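Colleague: This is a predicted model, with the sequence first.
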Amino acid sequence: MRRDMDLVRSILLRIEESELPYHDGILEIEGWSEGEIIYHLNLLIQAGFVNALELGDVNTPFGYQFQDASLTWSGHEFLDKVRDPEIWKKTKEGAAKVGTWSVSIIAEIAKGLMFQKARELSLPIL
């Protein structure tokens, strides 16, 4: 299965919008299957963007689910860079031109776009 950065962003947004750690078991996100979501949630846990309790031997088609999912500091930092839909769209366009969808490249492209937007708004940046 290929990593889908749109799904990564959607999962981070969904977890963030919960007032408490996401506790409903399986995340449901329109347009993606349960298997795709679980795969990407696993990737986010491996990357250190999400903490979650994995429930073993659960009666689901995939045999497990997660609960108490919450963003880590790194997850918040990445999401803050790609949250804005306009910046996300331009970030994806930039990543396609560069030819890579690595998290570090996406974060740097988004960061550059954020700085550009801040300059356009005459905001001081370091």
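Modeller: Arrived safely.
Colleague: Every contact and neighbour count from this point should use C-alpha atoms.
Modeller: Noted.
Colleague: List the buried residues in whichever strand or helix holds residue 11.
Modeller: Assigned by DSSP states H and E, residue 11 belongs to helix 5-17. The neighbour-count criterion (16 or more other C-alpha atoms under 10 Å) identifies 7, 8, 9, 10, 11, 12, 13, 15, 16 as the buried residues of helix 5-17.
Colleague: what are the ranges of the strands in the protein?
Modeller: Using DSSP state E, the strands assigned to the chain run over residues 50-55, 65-71.
Colleague: Turn the ones you listed into TSV, columns for distance to residue 33 and mean neighbour count.
Modeller: What follows is the strands of the chain, written out as TSV (distance: least, C-alpha to C-alpha, whole Å; neighbours: other C-alpha atoms under 10 Å):
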stretch	distance to residue 33	mean neighbour count
strand 50-55	18	17
strand 65-71	14	21
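Colleague: Residue 103 is nearest to which of those?
Modeller: When the strands of the chain are ranked by proximity to residue 103, the top entry is strand 50-55, at 14.3 Å, counting by C-alpha to C-alpha.
Colleague: another one to put next to it:
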Amino acid sequence: MVRWQRDIGEIRRLLLEIEGGREAFCALPRSSAEAMMLPAEECLPDAEARKLSYHLSLLESAGLAQFSRLSNGNWHVRGLTWSGHELLDNIRREDIWTAVQALHRQMGGFSMEILSDLARDMMRSEAGVLETSGT
């Protein structure tokens, strides 16, 4: 059974990888590669491939990243969108990310919009502290 749950850690990981220069993702399940008699060494196990493909689809449908998809399971990265960069800028720092994740777990989850807003507010609050201490 496939669980279609959004994993915020996976979203962040993918955004960071794309920003860092990742050019493509192979989401062809190992069993499919073997059935087509293709090299399967670099293919992901079926569940991991489905999870990757699902999260890449979420990034694309949310307008956070752009891809070109090939029939062989490869997703070629065309880049992050403005919104993708904005979200990543809000959740990049480990301390901010850890705090947002803790709230996410405590509340049982919330939307990416709220996640981004919380992280942005934490960054703004810290920037305010920096402004006050610099004067």
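Modeller: Looks like it came in fine. Note that the structure is a prediction, hence the values are computed from the model and not measured.
Colleague: Can you give me the TM-score here?
Modeller: The TM-score (TM-score structural alignment, normalised by the length of the first structure) is 0.78; 112 aligned residues with a C-alpha RMSD of 2.2 Å.
Colleague: Return the member of the buried residues of helix 5-17 of the first structure nearest to residue 67 of the first structure.
Modeller: Set against residue 67 of the first structure, the nearest of the buried residues of helix 5-17 of the first structure by C-alpha to C-alpha is residue 15 (10.7 Å).
Colleague: In contact with the aligned partner of that closest one in the second structure: list those residues for me.
Modeller: With TM-score structural alignment as the matching criterion, the partner of residue 15 of the first structure in the second structure is residue 18. Contacts of residue 18 of the second structure were listed using C-alpha atoms under 8 Å, 6 or more residues apart in numbering, and they are 77, 79, 80.
Colleague: and in the first structure, which of those residues remain?
Modeller: Retained in the first structure by both residues aligned by TM-score structural alignment, their matches' C-alpha atoms under 8 Å are the following of those: 79, 80.
Colleague: quick check, nearest of the contacts of residue 18 of the second structure to residue 124 of the second structure?
Modeller: Comparing these against residue 124 of the second structure with C-alpha to C-alpha picks out residue 80 as the nearest, at 23.0 Å.
Colleague: thought that closest one was touching residue 64?
Modeller: Yes: here residue 80 of the second structure reaches residue 64: they are 5.9 Å apart, a contact under C-alpha atoms under 8 Å.
Colleague: residue boundaries of the helices in the second structure?
Modeller: Taking DSSP state H, the helices of the second structure run over residues 8-19, 30-35, 46-61, 82-91, 94-107, 112-133.
Colleague: Against which helices or strands is the longest one packed?
Modeller: Contacts defined by 3 or more C-alpha pairs under 8 Å, 6 or more residues apart in numbering; DSSP states H and E place helix 112-133 of the second structure against helix 82-91, helix 94-107.
Colleague: tell me the most buried of the ones you listed?
Modeller: The highest mean neighbour count among those, using mean count of other C-alpha atoms under 10 Å, belongs to helix 82-91: a mean of 18.
Colleague: against the first structure, where does that helix fall?
Modeller: Matched against the first structure by TM-score structural alignment, helix 82-91 of the second structure falls on residues 73-82.
Colleague: Now that stretch on the second structure. Mean distance?
Modeller: Once the two models are superposed, stretch 73-82 of the first structure sits on average 0.4 Å from its counterpart in the second structure (mean C-alpha distance after the TM-score superposition for the first structure).
Colleague: Contacts for that stretch, please.
Modeller: Counting contacts by C-alpha under 8 Å, 6+ apart, the residues outside stretch 73-82 of the first structure that touch it are 9, 12, 13, 48, 49, 50, 88, 91, 107, 110, 111, 114.
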